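A.B. asks: Got a sequence here, can you build the structure:
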Amino acid sequence: MSLISKIALTLIKGVGHVTAKNLLANFGNAAAVFKASKSALMQVPGVGEAIASQILDTDALKEAARQLQFLEKHKIEVLFFKDENYPRRLRDCPDAPILLYYKGNADLNHPRIVSVVGTRRATAYGKMLCRQLAETLKPYDVLVVSGLAYGIDVEAHKESLANDIPTIGVLGHGLDRIYPHLHKTIAQNMLRNGGLLTEFPLNTVPDRENFPKRNRIIAGIADVTVVVEATAKGGALITADIAGSYNRDVFAFPGRSTDEYSQGCNFLIKTNRAGLLNHARDLVYYLGWDDKHGKSSEKQLKLPVGLSLEELSIVQVLRDAPAMVDEIAIKTSLQQSKLAIHLLSLEMQGVLTSLPGNVYRLN
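C.D. replies: Down below sits the predicted model:
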């Protein structure tokens, strides 16, 4: 009865997550909500006469019982926001759903979770970045989250699976269907190494208004959101803004100023809403995973043959830690004009990477 009541509470028209949490806080549990009097219900913030009548007169309990049969038959978990296996990062968000529906084998509280979002019209550049990102993250034991939509979303899922990275698809509809239907096969593959997650009950169709709601779960469940490609307007920017409002890290790959599908990324970087990623390795660096992973200290730096003495002196400065241009100039006694030429040469040879703030680090 308890689980049926929890599902039923989400089926009441007009009861959103905030009101549902108010009801639960007031009555202690979902079953008690449906046993309360109309006057008692109307004492709860957000509950007026119309919603109170809906709770008392609805067939939500019967519908919830029918849905639970389907959920149990298809081994779909129902995660209540107070449950231990509910995503704890998402629980910290003020608008977290009280219920989630989940099918899969990945840990929703994985130690490292990266959300990847972007345009539905991914270019060759965007697909290459998704491949680079997956290949770079593979050694770091991560879980990749996206939305199973066309474009960057599905590329992120595909590349994750190709690199044996568990990946979760957050859906804008119930788990009794897959949208777009074209992604049914990859969704099935994700169930073997990852899973599918939604806040929407069965029989919920993929209406347009569901996807902005879905985006807050993509942002809230992860440590960091990466925007690969995005137009000036769209769901990827919405997700980035939501992640920022949750005080989560946001990063973006830049593109040329004339590229339509990099306008959103460039805007996020320009307005300091996202950190700049020149390469997927930068994400690992920013998050400090190299130190924790323990591989960076073991890796021997391989330098190109024929570096000049000036270039070798720059490498020596950067061996201990990244450094700003001014610091490198002081330690190498190189003039700024000559230093700039050497830094560019080393970057072109893949020896070092430039970071925001005129900082350089060895690759």
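A.B. asks: Going by C-alpha atoms from here, please, whenever you check contacts or count neighbours.
C.D. replies: OK.
A.B. asks: Quick check, residue 255 in contact with residue 268.
C.D. replies: No. The pair residue 255 and residue 268 does not pass the contact test of CA atoms under 8 Å, sitting 11.7 Å apart.
A.B. asks: residues shared between the contacts of these two?
C.D. replies: The contact sets of residue 255 and residue 268 do not overlap (CA atoms under 8 Å, 6 or more residues apart in numbering).
A.B. asks: Give me the more crowded residue out of those two.
C.D. replies: Using other CA atoms under 10 Å as the criterion, residue 255 and residue 268 rank with residue 268 on top: 25 against 20.
A.B. asks: so who does the more buried one touch?
C.D. replies: If a contact means CA under 8 Å, 6+ apart, then residue 268 has 237, 252, 274 as its contacts.
A.B. asks: quick one: which helix or strand includes the first one?
C.D. replies: With elements taken from DSSP states H and E, the one containing residue 237 is helix 235-245.
A.B. asks: which secondary structure elements does the next helix or strand after that helix contact?
C.D. replies: Beyond helix 235-245 in the direction of the C-terminus, DSSP H and E gives the next helix or strand as strand 249-252. For strand 249-252, the helices and strands in contact under the criterion 3 or more CA pairs under 8 Å, 6 or more residues apart in numbering; DSSP states H and E are strand 224-227, helix 235-245, helix 263-270, strand 275-276.
A.B. asks: Also this sequence, please, to line up against the first:
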Amino acid sequence: MRHEDLYYVLALLKVEGVGDVLAKKLLQHCGSAREVFESKPSQLSKIDQIGSYLLRNLKDKKVFRLAETELQFIQQNRIDFLMFDQHGYPERLKHCVDGPVLLFRSGNIDFQDRKIISIVGTRQITPHGLDFCRSLVADLAPLDPIIVSGLAYGVDIAAHLAAVEHGLQTIGVVAHGLNQIYPQRHRRHRAKIEQNGGFLTEFWSDSYPAPENFVRRNRIVAGISEATIVIESAEKGGSLITANLASDYNREVFAVPGRPTDKYSQGCNQLIKSQRAHCLTSAADLVYQLNWDLQTKPRAVQKQLFVALDAAEQKIYDFLAQNGKELMDLIALRCELPIRQVSAVLLGMELKGVVRPLPGKLFEAV
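C.D. replies: Okay, the predicted model is just below:
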């Protein structure tokens, strides 16, 4: 997109009463943001939801001054931007009716043909939640997913840093412009996040992290990914809003269960109890529910010499070594193990490099 076109898009987004849904409708009807401003009122009034109030606001010259100021910031700081109808815009977010018309990004973000998951949760993460978050990301690392979160304290930053540790792309969706980092304490992580990933926002440089911005931010976190995972949450919290948004967008939602007496497991338990989320106890649950093909992962897993196997792993390995490739259901039946356990065990064995998944849900010993 040329900067001239961006200038008119910015102006359109500053028109009072024009949000993302209506802006998309205007752009699709008129063909461009410039054409919206240059169209006759009689033409625009034929569009649903366009009345005298909006027609009057479209004549407000103040929006062009605001657009000019923001455009200068974008040019001076070489801010990358993505329009909802252009190549490079997150594919799943395109299908969210209220997804942002315009996104700004920094770093080295690449959405194309990638597995994307969002990890959210309480700012008051417990040691158990922290351990689970780190282990989950570590176990998923061979599948090379993008880890998305909101850069907040607690679960968010734990997910980002775990992704960095394992060389995964991670994206912090922020509730303010790219001229700042909130919370300020996380500014120290900016460079390493941008090395393999970066930051994404719909907010302008004059935006500050107001409470209402976080709710808007959450719809991007929910809409951009294939699944949203809630690690820990109290009975009420922003992560539950994100989970509900993900459900509304027809995305998969997962929640980590906890004891009924644990304050920061109550939200997760309620999501599972009300069947608004899958129960997540290991990376295998996620891989199974999302039907991820382990064979197509880009990161090769080297077979380790003298790998230590537990009893269940040894039983499955011996069965496959003797019988060749078999279906997961048949493995569970012949090894006399629950199918859910076999799913988790096979994933662990795959990560150890001792079994290999094949097309048709088959597995074989390596």
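A.B. asks: Report the aligned residue range of the second structure for the helix holding residue 237 of the first structure.
C.D. replies: Per the alignment by TM-score structural alignment, helix 235-245 of the first structure matches residues 238-248 in the second structure.
A.B. asks: Okay, helices next: where are they in the stretch 201-350 of the first structure?
C.D. replies: Applying DSSP state H, counting those that start in this stretch to the stretch 201-350 of the first structure gives helices spanning 210-220, 235-245, 263-270, 280-287, 289-293, 309-318, 325-332, 336-348.
A.B. asks: before we move on, back to that, residue 194 of the first structure: which of the helices and strands packed on strand 249-252 of the first structure is closest?
C.D. replies: Nearest to residue 194 of the first structure, of all those, is strand 224-227, at 17.8 Å by CA to CA.
A.B. asks: picking that back up, out of the contacts of residue 268 of the first structure, who has the most neighbours?
C.D. replies: Highest neighbour count within the contacts of residue 268 of the first structure: residue 252, with 31 neighbours (other CA under 10 Å).
A.B. asks: Apart from its neighbours in sequence, what residue is nearest that residue?
C.D. replies: Excluding the flanking residues, the one nearest residue 252 of the first structure by CA to CA, 6 or more residues apart in numbering is residue 227, at 4.6 Å.
A.B. asks: separation between the one you found and residue 266 of the first structure?
C.D. replies: 10 Å (CA to CA, to the nearest Å).
A.B. asks: now swap in residue 284 of the first structure and tell me
C.D. replies: In this view, residue 284 of the first structure and residue 266 of the first structure are 21 Å apart by CA to CA.
A.B. asks: Between the two, which has more neighbouring residues?
C.D. replies: Comparing residue 284 of the first structure with residue 266 by other CA under 10 Å, the one with more neighbours is residue 266, at 24 against 17.
A.B. asks: ok, the counterpart of the more buried one in the second structure - contacts?
C.D. replies: Residue 266 of the first structure is assigned residue 269 in the second structure as its aligned equivalent, the criterion being TM-score structural alignment. Residue 269 of the second structure makes contacts with 255, 256, 257, 258, 260, as judged by CA under 8 Å, 6+ apart.
A.B. asks: Format these as TSV; extra columns: distance to residue 203 of the second structure.
C.D. replies: Shown next, in TSV, are the contacts of residue 269 of the second structure (distance: CA to CA, whole Å):
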residue	distance to residue 203 of the second structure
255	29
256	31
257	34
258	36
260	38
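A.B. asks: Return the member of those residues nearest to residue 133 of the second structure.
C.D. replies: Taking CA to CA as the measure, residue 133 of the second structure sits nearest to residue 256 out of these, at 9.8 Å.
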